[in-house]
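Student: Could you work out the structure for the sequence below:
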Amino acid sequence: MIRVLVADDEAMIRAGVRAVLTTDPGIEVVAEAGDGHDAVELARRHRPAVAVLDIRMPRMNGLEAATEIRSAVPETGVIMLTTFGEDDYILQALGGGAAGFLIKSGEPEELITGVRAVAEGAAYLSPKVAARVVAHLAATGAGTLAGRRSAARDRVGTLTARERDVLAFLGSGLSNGQIARRLHVVEGTVKAHVSSILARLGVDNRAAAAVVAHEAGIVPPTPPQQ
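Tutor: This is a model prediction of the structure:
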C-alpha cells in the first residue's frame, strides 16, 4: 500500500486529489494538510511514501515544506502540484529535490501514475510540465529553445547507447526496477547507469536528468504503461 500525504490550502483541491487517488486500491491517503507547516508535521508523524504538495500555501510554502520533509523524512518522495504561471517555482523545486511535478488541471490518470512512480523511487514530470520547463529555461536567458535542445542532444551524445536507453526510460517516469525489467538486466546495473548518467550530465537528481531527456527529445511522446 502506497501511503500518501496531500497538502493544499484549498479544501476542494484536496478533496479532488483524494478522490482520484482512492480510485487506486493500492494507494491510501493517510493525512491532509491545509498549509506547509502542518504538512511537515504530518509527514513526520505518518512518514508517507509520497507527499503531494501545492506550491503556494500559507505559513510555509510548498518549496519550503518540501525541503523540510526531505530533511526530516528522506524516504518520502515529494510531488509538487503546480498551475500555469509558476514556472520559476518549478525550477526552484527541481533544485530542491522534488521528484515529481504535476499540473492541477492535468488528467487524473497522471496523478496516479506520478504517485506510483515517485513511490518506487522514480522521477515523474507531467509532459506539460516538462514542455513548460524547457520553454521557460529558454525564455529566461538560459539559451534559445533550439540552442538548449541542441546542447541537450550534445550532452546526451556523451552517454553510451545503454545509458541513453536508461535516460529515456527515466524521463518517462520509470523506476530502476521497471527499467531493469524492460532492459532485461538486474536492478543494480540500472542503478549504476543512473549514477553515471547524473555525473555525465552534470545534474544532481533524476528530475533534473528527466528535463535533459525531454530537452534532447529522447522521451517517447506517450510514457510507457506502468
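Student: can we go C-alpha only for contacts and neighbour counts from here?
Tutor: Noted.
Student: Locate the closest residue to residue 208 other than its chain neighbours within the secondary structure: which element?
Tutor: Counting by C-alpha to C-alpha, 6 or more residues apart in numbering, residue 94 is the residue found nearest to residue 208 once chain neighbours are left out, at 6.3 Å. Counting by DSSP states H and E, the element that carries residue 94 is helix 87-95.
Student: gap between the helix or strand containing residue 182 and the chain center?
Tutor: Following DSSP H and E, the helix or strand that holds residue 182 is helix 176-183. With C-alpha atoms, centre = their mean, to the nearest Å as the basis, helix 176-183 stands 18 Å off its chain's centre.
Student: Another for comparison:
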Amino acid sequence: MTRRSSEIAPLTILMADDHPMFRGGLRQVIESQPDLKIVHETGDGQDALRMALQLKPKLAILDLDMPGKNGLELAAAIERERLPVRVIILTMHREEDLFNEAVDLGVLGYVLKDSAAEDILHCIRAVADGQHYLSPAVSAFLVNRRTRAESLRRAKPGLADLTPAELRILRLIARNKTSKEIADELHLSIRTVDNHRFNICTRLELHGVHSLVKFAFDHKSEL
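Tutor: Predicted coordinates for the structure are as follows:
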C-alpha cells in the first residue's frame, strides 16, 4: 500500500456565500487545516445545489441570504434529495424563527459570522461527526425548543405512541407537504401515507385533515 492510499481522505466542504471578501477569509481559515478541503465555493444558491448534487461533499457551509436559492432553501433541497451532506448555516441572523426553521430542516450547525475562527473550525469538526454545534448567542433557542417540546408531550401524550414513520410524516406535514409529496419523498404509496395520517389523527385525538395540518404547523418546532 502506498503512502498516498493509506492517508485519510480530507474532509470535503462546499462553501456558499455571496460576499466574496467573507468567503475569502473563511477559505483561509479552512485551508489552514491540512485535513479540510474546499471542493467548491460560490455566491449563488442554485450553483451550490448543482455542485452539491454532483460532488456530494461531506459538509456544506451556507449563508442564509443568497441569490438563486437561500440557505434554508438549499438545506431543504439537500434533505429532499437525501444527499449525504451535513449542513452548517453561517449567518449574521440571530432570529429564533430562522434558527428553528434551520433545525427543522436537519441543519446541524448554526454559527454566527462574528464567531472566532476557532469556533467555526470546532463547528466543522463537530458537524462532520454528526453532532450539533451552535454559537453561544443562539444556544438558548435550542433550550427553548426542548422546553416547548416537553410541554407539548405532556399535553399530548399520544405523541409518545407514534411510530418513527408516523413522526416523520407528521414533521413533513408540518412543512406543508401534501400526501403525494410525502409519498414521493419517502418512497411510499399515497394510500400508505394516508393510512399513517389516519393513525396519527387517532393517536393524537385530532378530528379531520384540517385539524391535523393545523396541529402540525402550530407545533412544527416542537415535533
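Student: So for the helix holding residue 182 of the first structure, what gets flagged as buried?
Tutor: Within helix 176-183 of the first structure, the residues that qualify as buried by neighbour count (16 or more other C-alpha atoms under 10 Å) are 176-180.
Student: Counting by contacts, list what that helix packs against.
Tutor: Other elements packing on helix 176-183 of the first structure under the criterion 3 or more C-alpha pairs under 8 Å, 6 or more residues apart in numbering; DSSP states H and E are helix 161-171, helix 187-201.
Student: Read off where it ends up in the second structure.
Tutor: Counting by TM-score structural alignment, helix 176-183 of the first structure falls onto no part of the second structure.
Student: Give me whichever of the helices and strands packed on helix 176-183 of the first structure is most buried.
Tutor: When those are scored by mean count of other C-alpha atoms under 10 Å, the highest mean neighbour count falls to helix 161-171 (a mean of 21).
Student: contacts for that one?
Tutor: 122-125, 156, 179, 190, 193-194, 197, 206-207, 209-211, 213-214, 218-220 (C-alpha atoms under 8 Å, 6 or more residues apart in numbering).
Student: Which ones among those residues lie within helices?
Tutor: 156, 179, 190, 193-194, 197, 206-207, 209-211, 213-214 (DSSP state H).
Student: before we move on, the earlier item: relative to residue 62 of the first structure, which of the helices and strands packed on helix 176-183 of the first structure is closest?
Tutor: helix 161-171 (23.3 Å; C-alpha to C-alpha).
Student: Would you state the strands of the first structure in chain order?
Tutor: 2-7, 27-33, 50-54, 77-82, 100-103, 124-125 (DSSP state E).
Student: Now which of the contacts of helix 161-171 of the first structure would you call buried?
Tutor: 122-125, 156, 179, 190, 193-194, 197, 206-207, 209-211, 213-214, 218-219.
Student: Give me the aligned partner of the residue nearest to residue 208 of the first structure over in the second structure.
Tutor: Under the alignment (TM-score structural alignment), residue 94 of the first structure maps onto residue 103.
Student: Kindly tell me how buried that match is, as a neighbour count.
Tutor: Residue neighbour count, defined by other C-alpha atoms under 10 Å, stands at 20 for residue 103 of the second structure.
Student: next one: residue 12 of the first structure
Tutor: 10.
Student: show me what contacts the alignment partner in the second structure of residue 14 of the first structure?
Tutor: Structural correspondence for residue 14 of the first structure with respect to the second structure (TM-score structural alignment): residue 23. Taking C-alpha under 8 Å, 6+ apart, we find residue 23 of the second structure in contact with 15-17.
Student: Now rank these by neighbours and give me the top one.
Tutor: residue 16 (30 neighbours).
Student: For residue 48 of the first structure, see how far away the counterpart of residue 119 of the second structure in the first structure is.
Tutor: Aligning on TM-score structural alignment places residue 119 of the second structure opposite residue 110 in the first structure. Applying C-alpha to C-alpha, to the nearest Å, the value for residue 110 of the first structure to residue 48 of the first structure is 19 Å.
Student: Quick check: residue 98 of the first structure touching residue 74?
Tutor: No. Between residue 98 of the first structure and residue 74 there is no contact under C-alpha atoms under 8 Å: 11.2 Å.
Student: Neighbour count for these two, which is higher?
Tutor: Set side by side, residue 98 of the first structure and residue 74 show more neighbours around residue 98, with 28 against 13, by other C-alpha under 10 Å.
Student: Switch the buried residues of helix 176-183 of the first structure over to CSV; also include distance to residue 22 of the first structure.
Tutor: Putting these into CSV (distance: C-alpha to C-alpha, whole Å) gives the following:
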residue, distance to residue 22 of the first structure
176, 25
177, 24
178, 23
179, 26
180, 29
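Student: returning to that earlier point: after superposition, how close is the helix holding residue 94 of the first structure to the second structure?
Tutor: Comparison of helix 87-95 of the first structure with the second structure after fitting gives an average deviation of 1.2 Å (mean C-alpha distance after the TM-score superposition for the first structure).
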